[in-house]
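1. sequence and predicted model, in that order:
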Amino acid sequence: MKFRSGLLLGSAFIAGLALAPVSDVLLHRFGGEFGITKAMAAEDNASSTYKLLSLFGDVFERVKADYVTPVNDQSLVENAINGMLAGLDPHSAYMNAQQYRDMQAQTDGAFGGLGLEVSQENGFIKVISPIDGTPAAKANIKPNDLIIAIDGKSVQGLALDTAVDQMRGPPGSSISLTIKPVGKTKPVVVKLTREVINVPSVHSDLYGDIGYIRLSVFSENADQGVRDAIKKLQAQAHGKLHGYILDLRNNPGGLLDQAVSVANDFMSTGEIVSTRARHPEDSEVWSAKPDGDVAGDLPMVVLINPGSASASEIVSGALQDNRRAIVMGERSFGKGSVQTVIPLPENSAMRLTTARYFTPSGRSIQDLGITPDIQVAESDREANAMQPLRESDLQHAMENPNSKKLPPLPPRADLPAIAKSIPKQPPATWPKFDASKPTTDFQLQEAIKIVDAMKPVSSAAN
């Protein structure tokens, strides 16, 4: 079974799980006195299940018979399955045949659409992050923007999957989105042309003797893209690279195996991540390979922000816990769960949360996210902007299982002296952020200072 970490699409069930061990305790304690047996309890549970299924059948037949317009059986059953899974957590979901094909295309690296990662909030569609180089990014759509209409039709009450389906379409076709930008009251209409969305987009640059790698999403070719970027940067610098910046800002995640591989690209020892499942035999631990660090153990900074989620948090958490890199930016999204894609009949599938993942120090980042070693606000954040969306804001978000049990990580003693002088936000005179001008990217410029300060003395003197 292959684990895939969801791309952030968005309990009574948890209460049901909690009842199982309590029942066992009661049976052992009072079974002899009252003649209660586990077999009788199991029979009662089965009877309750049959009654609930009978209730479902009654509702199903009543809707078919009396709903104001005829509804086909497939639609009713799919809606019921959707409701069952969506009620568990924000990332478990049912996918019909078309949605399953779309997901496979997305994780394989290409699909037709706008390049938006979205969730649902108060009946509207909320932007998690745009993918670099896509129509959404080119149109300057930002995290936390609300999509209130698609092609002039309100999305109020529209299922998230339906809204995503409407935004996808043949490359070259046009679409209009009515958007309420974050921090503003007046909606704007944005016209876009759908394109083939190729993911991940690995972008690299050389800033002096510092290599910069931007990874926008963890799809099937993420690890190879990072390795290719490292080789390219090493060639450009003629073997005189003195450090790296790995930019995971607004990276919504992707595949667990790719997260492990990318972390291993910068590590040669230590644990990367562990997953803990309901059944102990399904739990796993991944560790770095001795020959894994293709970056040569050079100084490194990882940039994160509230749009950094899932696989991004695995990588940044592994590099932070192992003291391989300094994490810089803003607290990440906080998605600490793993989803397994399970094929179903009729070419459909379900995406089911099957495990939680933990950083090497034993931290679950569910709800909490990764806290940077050096906190620096984004350059384009307005002072009065609303708080960024995080996992804890999603409906049915799972609680952190150990937030009250583990002490916080000790402060880092290996930060360069210049870290104390890094401001927490851009000065008022800082130019407006322009993605085409790295000099306007405040976090990036501060990261360059940190990597530069970590150069070996012998290298700095050359």
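-> Perfect, I can see it now. This is a predicted model, so every value here is computed, not measured. Numbering: from 1, shown residues only.
2. all contacts plus neighbour counts: C-alpha atoms, from now on.
-> OK.
3. quick one: neighbours of the residue nearest to residue 368 when sequence neighbours are not counted, just the number.
-> Distances taken as Cα to Cα, 6 or more residues apart in numbering put residue 334 closest to residue 368, at 5.2 Å, once the chain neighbours are dropped. A total of 24 residues lie near residue 334 under the criterion other Cα atoms under 10 Å.
4. now stretch 146-164: buried residues?
-> For stretch 146-164, the neighbour count (16 or more other Cα atoms under 10 Å) marks 146, 147, 148, 149, 150, 151, 155, 159, 160, 161, 163, 164 as buried.
5. putting a second one here so we can go through both:
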Amino acid sequence: MRIRFVKTICIIFILCLLTSNISFAAESQTENENYSDIDYLKSVMDMIRDRYKGNVTEEQLIESAINGMFSAMDQYTEFFDKKEADSFFSDIEGSYVGIGVRISSQTNDICVVEVFESSSAAKAGIIKGDIIVKINDVNVEGKTSEEVANLIRGKAGTKVNLGIMRPGQKQLLNIEVERSEVKINPVTYRIIDDIGYIKLDIFNSNSSINIIKALKEMDNNNISKLILDLRDNPGGELSQVIKIAEKFVPEGLITKLDFQSEKMEDELYYSKNKELKYKLVVLVNGLSASASEILAGAIQDTGAGVLVGTKTYGKGKVQNIYPVLSPEAYKRYSKELGATILDAYDLINNYDIIPSEDEIIGWAKITTGEYYTPKGRMIDGIGLDPDYYVENTYIVNGVDIRTIDTLSKQVRINVNDKSIDVLNAEKILKLLGYNIAKPDMIFDKESAAAVYEFQKDNGFYPYGVLDFATQQALNDKLENLILECDKQMAKALELLKK
């Protein structure tokens, strides 16, 4: 935690820089009413200690009181305990210590739905579609994916043993994997004919470098027409959205941050881009929020591209995150320094003291200001209206196409095999109109019969086995179905082909 704490000093979180001197340092209070407020809260804690027949620590009472105060403010202001803060920082930093898999809880099983490239899991031989049955000889049946993820994670350099069930294997596979730092790449891209497509899932610390890699690939292939997909992107770091905006927004203002406190100067961010390379369409929806709206709003206001989709979320507020000293540390530093300090950043900025892990009780994420688009629009609670309003169709034959993943093509699947690939294959077959009553993870006789019919209809040797060629054919059908259902994507392609 101490290493992470030092690291966060230099990191920009959410939509605000950690460079201001704003703090929780309390001024010396002499008014009697202030003391009476403090005495009142102390009396409440004394009453609980005296009358509550149960186990509760002073730290738990204080954390609960802090949480209560933060819950009285807007929905974006909250208090994180250390465990919650670690999870938050992992999302924003785009890294964590683990083995490099994404798991999902399906029909009481824990399935590997993605293995990150070059991860320790990939090197150990774990593949997409594996079912995790045990972790260090502990049965995980019935546990949530979050509970299992916590069991898998640990200190870098330590090892974890996974009991894996895999189609085609009669016995449980025992695979030992070393834990290491995993960096999450939120960028995927491909080229559709002569049009580039880039999907950005979140603005974490790895976003801009991977967007730059994607754009280099586009440039190497002489791509001048581009779709930037910000759908379902909840936002992230301000520094990242500015770096990315500079690639798409012409010379001029990108955004302005207007802060509440007089101690925090308003901040304006500019692009120096004098030559726009791409004819650009940006895809947005109701879950495109915060940093996504900064980028989309700047592109729309400057005419650098057009927005296609539905109205965005409408989060125009910015937050800073501050480390909060524990009561013990607060008392000790107040005595040593002669100043009442609650925000640990004050110790660093004003006294050159870096507190230890034990001296931090949690982290406070507070709304500190608002941002504006280049044309001065404040979109909080309003959102951005797309230039072309297009709604998507997601449900076909009772199946939500958004819940389907491509088949892994890692193993052949026969009758009685169990795999996440079976679930996805059955969903695709049901979408296509084949007889699948209810998609599940068991490749039963009904599944085999549907595969047999699909193979016969598509020129394959029909024998009801989910082999690699059939899996690829189903993946191809899924891609076509997604394009048919994704009317927003279709509109973007239409605009760029003109």
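-> Arrived safely, thanks for sending. Owing to the predicted nature of the structure, the values given are computational and were not obtained by experimental measurement.
6. please state their TM-score.
-> Once the chains are laid over each other, their TM-score by TM-score structural alignment, normalised by the length of the first structure reads 0.59; 313 aligned residues with a Cα RMSD of 3.8 Å.
7. on that earlier part again, of the buried residues of stretch 146-164 of the first structure, which is the nearest to residue 95 of the first structure?
-> residue 161 (8.7 Å; Cα to Cα).
8. residue boundaries of the strands in the stretch 151-300 of the first structure?
-> For the stretch 151-300 of the first structure, the strands defined by DSSP state E, counting those that start in this stretch cover 153-154, 174-180, 188-193, 195-198, 202-207, 210-215, 243-247, 271-277, 284-287, 300-304.
9. highest mean neighbour count out of those?
-> Mean neighbour count (mean count of other Cα atoms under 10 Å) peaks for strand 300-304 among the strands of the stretch 151-300 of the first structure, with a mean of 28.
10. what stretch of the second structure does that strand fall on?
-> Under TM-score structural alignment, the counterpart of strand 300-304 of the first structure in the second structure spans residues 280-284.
11. how far off centre is that stretch?
-> Put simply, stretch 280-284 of the second structure sits 20 Å off its chain's centre (Cα atoms, centre = their mean, to the nearest Å).
12. now that stretch on the first structure. Mean distance?
-> Superposing on the first structure and averaging over aligned pairs (mean Cα distance after the TM-score superposition for the first structure), stretch 280-284 of the second structure comes out at 0.5 Å.
13. what residues does that stretch touch?
-> Residues outside stretch 280-284 of the second structure that contact it (Cα atoms under 8 Å, 6 or more residues apart in numbering) are 225-232, 296, 304-312, 386, 488-489, 492, 495-496.
14. since we're on the equivalent of residue 75 of the first structure over in the second structure, how many residues are nearby?
-> Matched to the second structure by TM-score structural alignment, residue 75 of the first structure sits across from residue 60. Using other Cα under 10 Å, residue 60 of the second structure is surrounded by 10 other residues.
15. same check on residue 22 of the first structure?
-> Neighbour count for residue 22 of the first structure, taken as other Cα under 10 Å: 10.
16. please apply the same query to residue 99 of the first structure.
-> Counted with other Cα under 10 Å, residue 99 of the first structure comes out at 18.
17. now for it: which residues touch it?
-> Residue 99 of the first structure is in contact with 165, 348, counting by Cα under 8 Å, 6+ apart.
18. could you measure from it over to residue 245 of the first structure?
-> Distance of residue 99 of the first structure to residue 245 of the first structure, computed by Cα to Cα, to the nearest Å: 35 Å.
19. how close does the closest residue to residue 284 of the second structure other than its chain neighbours sit to residue 124 of the second structure?
-> Leaving aside its sequence neighbours, residue 284 of the second structure sits nearest to residue 231 (Cα to Cα, 6+ apart; 4.6 Å). Distance of residue 231 of the second structure to residue 124 of the second structure, given as Cα to Cα: 34 Å.
20. ok, now residue 225 of the second structure?
-> 40 Å.
21. got it, and residue 270 of the second structure?
-> Taken as Cα to Cα, the span from residue 270 of the second structure to residue 124 of the second structure is 46 Å.
22. what's the burial count for residue 264 of the first structure?
-> So residue 264 of the first structure, with other Cα under 10 Å, has 28 neighbours.
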